[in-house]
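J.: Here is the input, now give the coordinates:
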Amino acid sequence: MPRSGLALTVGFAAEAVRESAPLVHCVAPRAATSFVADVLHGAGARSVVTGTSPDALAAAQTADAVMLDLGTLVAEWSDAVNPVVAQLRSAGTPWVLDATPLGRAPLRVDRVRALLGHRPTVVRASSSELDGVRLDAAEGALALGESAEHVVHNGREVAVLTGSSMLAQVAGVRAAVSALMAACSAVTGPLEAALAGAAWLALASERAEEHGRGPASFRVALIDALWTVRGDEIAEYLEL
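T.: This is a model prediction of the structure:
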């Protein structure tokens, strides 16, 4: 069956990440740091994973794409965040905002609104509303659900399979998916980047499950699977 133009673009995006090796700066929870870096390198990208200090955030301006996980900002909010993302927007640097709460700690709506005003390329969230406030990604894409199983852009919604159930046993998966989306956003548009990042990890996880005997071996097999999954296989996996 002939693939749609969107499917082909998603497939090309994955291959473009491997060819160009974009530098992705991720502000991620400490527990996710190692896995996020491994996932990005497994996909062929390069990574810098930091906390929220002003110096670390300033370094994000030298990256090809940025991922900001709001879970890192519940207990530590830096006044440097908004100026940095404003500069990213001005420079045309794609960035992903992961607005998923960390554990049971709520996110402050005013912080989310302020960051949305700087027009992230992709917004990750559990649902389309945050404390009764509807999320608006402007011209960006919304990736909704715990595993980004629904991606919405300009009124179009595309479903993505959730991958292996073993993903729930690996710390940092949510941040890693957002980081993959950021890597893809360096080479393609918002919808394609969100779909490519979500489907890339989901497909790799299904293959890794065949070789893993538990969480540790599954984690290693997942990184290897990310390295070997082809762009056309990601496009086919999406069934577009």
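
J.: From now on I want contacts and neighbour counts done on CA atoms only, so please keep to that.
T.: Will do.

J.: mind checking the SS state of the residue nearest the centre of the chain?
T.: By Cα atoms, centre = their mean, the mean C-alpha position of the chain lies nearest to residue 178, the distance being 1.4 Å. In three-state terms, and counting by DSSP: H, G, I helix; E, B strand; the rest coil, residue 178 is helix.

J.: In this structure it contacts residue 124, no?
T.: Yes: counting by Cα atoms under 8 Å, residue 178 does reach residue 124; the two are 7.1 Å apart.

J.: which helix is the longest one in this protein?
T.: Of all the segments assigned as helix in the chain under DSSP state H, the longest by residue count is helix 190-209.

J.: the helices in this structure, which residues?
T.: 5-20, 33-42, 54-59, 81-91, 109-116, 173-185, 190-209, 215-228, 231-238.

J.: Pick the most buried one from these.
T.: Mean neighbours per residue, mean count of other Cα atoms under 10 Å, is largest over those for helix 173-185, with a mean of 29.

J.: from the middle of its chain, how far away would it be?
T.: Here the centre of helix 173-185 is set off from its chain's centre by 2 Å, with Cα atoms, centre = their mean, to the nearest Å.

J.: One more, so I can put them side by side:
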Amino acid sequence: MGAVSTPARPSAQQVADVRDAVAREHPLVQCLTNSVVTTITANVLLAAGAAPAMVDNPREAAQFARLASAVLVNVGTLDDERARAMALAAEAARGAGTPWVLDPVAVGGLAFRTSVARELLQHRPDVVRANASEVLGLEGSGTGGRGVDSTAGAEDALAAAHRLAERTGGVVAVSGEVDVLVHGGREVRVRGGSPLLTRTTGAGCALGALVAACTAAAGDPLLGAVTAHAHVALAAERAAARAGGPGSFAVAWVDELDAVDAAALRADVERGGRLA
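T.: Okay, here's the model as predicted:
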């Protein structure tokens, strides 16, 4: 898809078109992500129709970022080499016009990762995807949550999200019971999902990768991020309806990410209540 103009709240057809584009175009997503979540991240991308590439070493990161459709930078398990690779990839992505997503895992409570994530902001991520405590920590209004768990709600981080979006020029997507996405003064809320997502290792990190894929397909970061969040929420609801617990949910969720096609996502958004 080419660049599009997104209203305050994307239409069901726009969301469906992005879902269709991901399945049809197979965007190549470079994932510089944490070692805990590589498998589920790759599987989620494959289920949605995208192509994962875990190219995360300093010798290759910048070169691949110029070739990829989109880049995910997730600071979950961070060391000096990964931090260098992330900076190189983010700089190359910005220079090449490759959309990139920052997931500032556990930022705010730990000095090293907070410093690395804040330095990455100079490369102006197209989307920052984080929980409320991470947004507050990244923006400088808070000290982080309890490890990867947020101790604040999405609405608590709304003002910080707007300031951060103004600083980067991109989208800030704040995860919570209701996800809130802000960009250029606009706000979109994505409702739904399942509490079992919070009991599935890597679900949020994989969402960041899907945001990258959808942003590449959409040509607009807000539309791409909204589509990814709506896709994940609907798939989670369908998976939870047939799962016996977190283990079976994780498998069913990946299956449903594959099963939720453009028509299903359009019908879901048209019914109302998903987007506000």
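
J.: Let me know the TM-score between chain one and chain two.
T.: The TM-score (TM-score structural alignment, normalised by the length of structure 1) is 0.87; 237 aligned residues with a Cα RMSD of 2.6 Å.

J.: ok so, going back, what lines up with the residue nearest to the centre of structure 1 in structure 2?
T.: Using TM-score structural alignment, the partner of residue 178 of structure 1 in structure 2 is residue 208.

J.: Please tell me how far that match sits from residue 245 of structure 2.
T.: 23 Å (Cα to Cα, to the nearest Å).

J.: Let me see the contact set for the aligned partner of residue 17 of structure 2 in structure 1.
T.: Matched to structure 1 by TM-score structural alignment, residue 17 of structure 2 sits across from residue 12. Contact analysis of residue 12 of structure 1 by Cα atoms under 8 Å, 6 or more residues apart in numbering lists 231-232.

J.: Give the residue farthest from the middle of structure 2.
T.: Farthest-from-centroid check, structure 2 (Cα atoms, centre = their mean): residue 244, 26.7 Å.

J.: got a list of what the alignment partner in structure 1 of that residue touches?
T.: Taking TM-score structural alignment, the alignment pairs residue 244 of structure 2 with residue 213 from structure 1. By Cα under 8 Å, 6+ apart, the contact list for residue 213 of structure 1 is empty.

J.: Look up how far residue 103 of structure 1 lies from the aligned residue in structure 1 for residue 227 of structure 2.
T.: Matched by TM-score structural alignment, residue 227 of structure 2 corresponds to residue 196 in structure 1. As defined by Cα to Cα, residue 196 of structure 1 lies at a distance of 26 Å from residue 103 of structure 1.

J.: ditto for residue 225 of structure 1
T.: Counting by Cα to Cα - residue 225 of structure 1 and residue 103 of structure 1 are separated by 28 Å.

J.: returning to that earlier point: now do the shared contacts for residue 178 and residue 124 of structure 1.
T.: 96-98.

J.: between these, which has the most around it?
T.: residue 96 (29 neighbours; other Cα atoms under 10 Å).

J.: ok now do that residue, which residues does it touch?
T.: 66-68, 120-124, 178-179, 181-182.

J.: ok, 6 Å please
T.: With contacts defined as Cα atoms under 6 Å, 6 or more residues apart in numbering, the neighbours of residue 96 of structure 1 are 67, 120-123, 182.
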